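>>> Need a 3D model of the sequence below.
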Amino acid sequence: MTRTFVRFACLALFWAAPAWAEPPPSPQLAAGHPLAGKVWEPATGKWRSPRDVIDAAQGAGIVMLGETHDNPDHHALQAWVVRELAAAGRRPVLALEMVDTDRQGVIDGNIGDPAGLGAALDWEKRGWPDWTLYRPIVEAALAARGEVKAANLPQDLTRRIAKGEQGADVDGRFGLDQPLAPADEKALAADIREGHCNLLPEQAVAPMVRVQRARDAAMAEVLADQASRPEAGPAVLIAGSGHVRADRGVPVRLGAMVPGIPMLTIGFLEVESAKTKPAAYGESFGTRTPPFDLIWFTGRAQRDDQCAMMEKHMQKKAKP
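Just a heads-up that it's a prediction; the model follows:
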């Protein structure tokens, strides 16, 4: 029996083991909704188990975990996925939408202190929810001898793209030199308007479409770089669900950059009282069914009226 055969025989036995390293975390948010806590596969219309989620993640080269940023159950489940990958002998490389790529040095310089990393990154000052929600995800990757990577556009480049001053090199790098299909352009513009409560001046929409495309491409670039490393992986993206949707955004850009690499998109979606059929959640994304490989339904976080807050902020900015 060759050494290679022994290795794969051992892997087969390991993957066949049904036991969890740990069960999925109990929800923190009360839901009282028939979908809460369930996992659905849109492509087949079938319910899946948490074990199916981990099996799919173990078979992927890139795993994208889409969240609502202030939902604690989403972050608890993301950390659990990373811990289960580690328990399977993987070394996840964690890519964070929340950190601009020009701040990678801050991560590297403070990676030995996960508790203090958020402060070093000015996490909450930059508008992200409490670092304690994200810290377990980072700790799970580090415990597996994995790595943590910044994945978002630097702020100065974001401003240049918004102003249309990015230049041909940036256009080529992020695919901005290639126009979107008209239907995709229209859909992305509609998402941006709705995401800003239909309060944006119309002249701001096209620049924000460019920025969104560039952000997706920047995250895809980081993931593609990490996916090329055989000693590490899978690459795991933590990002808002709009970036992770399988029909556009990061997955589509990645498909062009790393053809054939197995990808898995998981959308952690908050339940809505009026929606008890899983396919109905595609409406929020402008699609027949939600555009993810797997959907994990969770309770809904309590939050202030974001549109009222945005309207108040914009009125304040408009005052002379």
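>>> alpha carbons only for contacts and neighbour counts from here, please
Noted.
>>> if you go through the chain in chain order, where are the helices?
Per DSSP state H, the chain carries helices over the ranges 3-16, 50-58, 72-87, 104-110, 114-120, 131-143, 155-163, 167-174, 182-195, 205-227, 241-244, 250-257, 306-318.
>>> so how far is the first one off the chain centroid?
By that I understand helix 3-16. Distance of helix 3-16 from the chain centroid (C-alpha atoms, centre = their mean, to the nearest Å) equals 31 Å.
>>> how close does the closest residue to residue 35 other than its chain neighbours get to residue 186?
Using C-alpha to C-alpha, 6 or more residues apart in numbering and skipping the chain neighbours, the partner closest in space to residue 35 is residue 297 (6.1 Å). Counting by C-alpha to C-alpha, to the nearest Å, the gap from residue 297 to residue 186 is 28 Å.
>>> When the two are compared, which one has more neighbours?
Neighbour count, other C-alpha atoms under 10 Å: between residue 297 and residue 186, residue 297 has more, with 23 against 12.
>>> pretty sure that one is touching residue 33, no?
No - counting by C-alpha atoms under 8 Å, residue 297 sits too far from residue 33 to count as a contact (9.6 Å).
>>> Quick one, which of the helices of the chain gets closest to residue 266.
If you check each of the helices of the chain against residue 266 by C-alpha to C-alpha, helix 241-244 wins as the nearest, at 7.8 Å.
>>> Show me the contact partners of that closest one.
For helix 241-244, contacts defined as C-alpha atoms under 8 Å, 6 or more residues apart in numbering pick out 64-68, 216, 249-251, 265-268, 292.
>>> Another for comparison:
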Amino acid sequence: MRARSSLGAVVLSAALLISLSAQAAVASEQTDCLAPGNWARVDGATPQLVAPTGLLIAMGQRDVVLLGEQHDDMDHHRWQLHTLAALHAQRPHMVIGFEMFPRRAQAVLDRWVAGELGEAEFLSLSEWDEVWSMPAELYLPLFHFARLHRIPMLALNVDASVTRGIAERGRAAMDASELEGVGRPAEPAPDYMAFLREVHGHHAAARDEDKLEAESERAFRNFVDSQLNWDRAMAEALLDGRRRHAAPDGSLPLAVGILGSGHVRFGYGVAHQLRDLGEYSIGQLLPVPAGVPCASLPSGLADAVFAVDSERTAPPPPPRLGVWLEEVEGGVRLREVRSGSLAERSGLKAADVVLEVAGRPARTSRQLVTAVREQPSGTWLPLVVQRDGRRIDVVIRFPPEG
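Below is the predicted model of the structure:
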């Protein structure tokens, strides 16, 4: 299945990774200081190798620490887990915010941390497959860490419909009730605008759009508004989570944010909005590809970076139909079918309602997602769909492994 999260999260994170990977590729004649496992501070005039102990002690004294990631890199999530553990050893009074969950999932996160839900039930009730595009296996160690230590988890995001609505219509055209209470974001720094313009250009090229200049500029401004609202929502949720989980003596917990690197780099995103809200005690840490020469790391990229082997170690992606789903009476409706997807190649069409999966009634999106994800390579999955008032048999033929 294809989740409804905005493409912006992936592109924002990927832009930084691609840039740093390219620098590493041309560094053969330079001295690399970032061997795997090394930390370097990049908050001064020149990058400096640094011992992790002192760095993490300093980060543990901040009010908010942001940990970036490339969403599909398992080693980035392992690094986040180890860094969380080091921070938690100093500041056990902690909350952890996750970009991956919309605010409406907060009650489910609370139940998970309290030990009331099993893993499968937690993923189902939080609608993981509908709201995020990455395998849950990448994040489950982080979720279990929070549960094991009873650390409150914060749902930082807004519903994807909010981000999509702003990108399509502009923030000014959105009714206050559609914004989920997010305040007006601070205006972006000029360099952030330049970065977002580059990202938006990639989006437009991917869609092969041919717009008039005025329309293109309006689309870019809406895109900027959507990203700023995204940053603002997460900043507000982090500060609100600190206040909600204050200790009886009034002391506030350390808030750690698990975010895409695009929301962290140079302090343009969430940190910029935090400062506008009056929070200045912020730490920002990023993983970067090992082998990047220290001289090529731009000043101010973060407080510090950690070198991770560039080989991707994410688990193989599960099978996906390439559809957007919504539950309707009697089944699961295909809201959209992606061009070239397995669903399209199998004969499924937008507006089809899946009535049965492998002979069983299709009652929830999760049921259909699970059936697809668990289907072995090279096998067939029979569906019964309703189309224009008729029942139609459709067989999904999964390609052989490799």
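>>> picking up where we left off before, quick one: contacts for whatever residue of the second structure lines up with the residue nearest to residue 35 of the first structure?
Aligning on TM-score structural alignment places residue 297 of the first structure opposite residue 307 in the second structure. Applying C-alpha under 8 Å, 6+ apart, one finds that residue 307 of the second structure lies in contact with 34, 35, 36, 37, 38, 39, 287, 288, 289, 290, 291.
>>> Same check for those, but in the first structure.
Counting by both residues aligned by TM-score structural alignment, their matches' C-alpha atoms under 8 Å, those that remain in contact in the first structure are 34, 36, 37, 38, 39, 287, 288, 289, 290.
>>> how close does the third one sit to residue 201 of the second structure?
In this case it means residue 37 of the second structure. 34 Å.
>>> Same question for the last one.
Going from residue 290 of the second structure to residue 201 of the second structure by C-alpha to C-alpha gives 28 Å.
>>> Counting neighbours, go ahead and name the busier of these two.
Under the criterion of other C-alpha under 10 Å, the comparison of residue 290 of the second structure against residue 201 puts residue 290 first, with 22 against 14.
>>> quick one: contacts for that one?
Residue 290 of the second structure neighbours (C-alpha under 8 Å, 6+ apart): 24, 34, 35, 36, 307, 308, 309, 310.
>>> swap in residue 64 of the second structure?
Contact analysis of residue 64 of the second structure by C-alpha under 8 Å, 6+ apart lists 238, 254, 255, 256, 257, 281, 282, 283.
>>> what's the counterpart of it in the first structure?
By TM-score structural alignment, residue 64 of the second structure lines up with residue 62.
>>> Then residue 38 of the second structure?
Under the alignment (TM-score structural alignment), residue 38 of the second structure maps onto residue 38.
>>> That match reaches residue 47, doesn't it?
Yes - the pair residue 38 of the first structure / residue 47 is scored as a contact, 7.4 Å apart, by C-alpha under 8 Å.
>>> Identify the residue of the second structure aligned to residue 218 of the first structure.
So residue 218 of the first structure corresponds to residue 233, using TM-score structural alignment.
>>> make that residue 130 of the first structure, sorry
Using TM-score structural alignment, residue 130 of the first structure lines up with residue 135 in the second structure.
>>> For burial, what's the neighbour tally of its match?
18.
>>> now swap in the one 10 residues further on and tell me
A count of nearby residues for residue 145 of the second structure, using other C-alpha under 10 Å, gives 15.
>>> And the equivalent of it over in the first structure, how close does it get to residue 79 of the first structure?
Matched across to the first structure, residue 145 of the second structure falls on residue 140, judged by TM-score structural alignment. Per C-alpha to C-alpha, residue 140 of the first structure is found 6 Å from residue 79 of the first structure.
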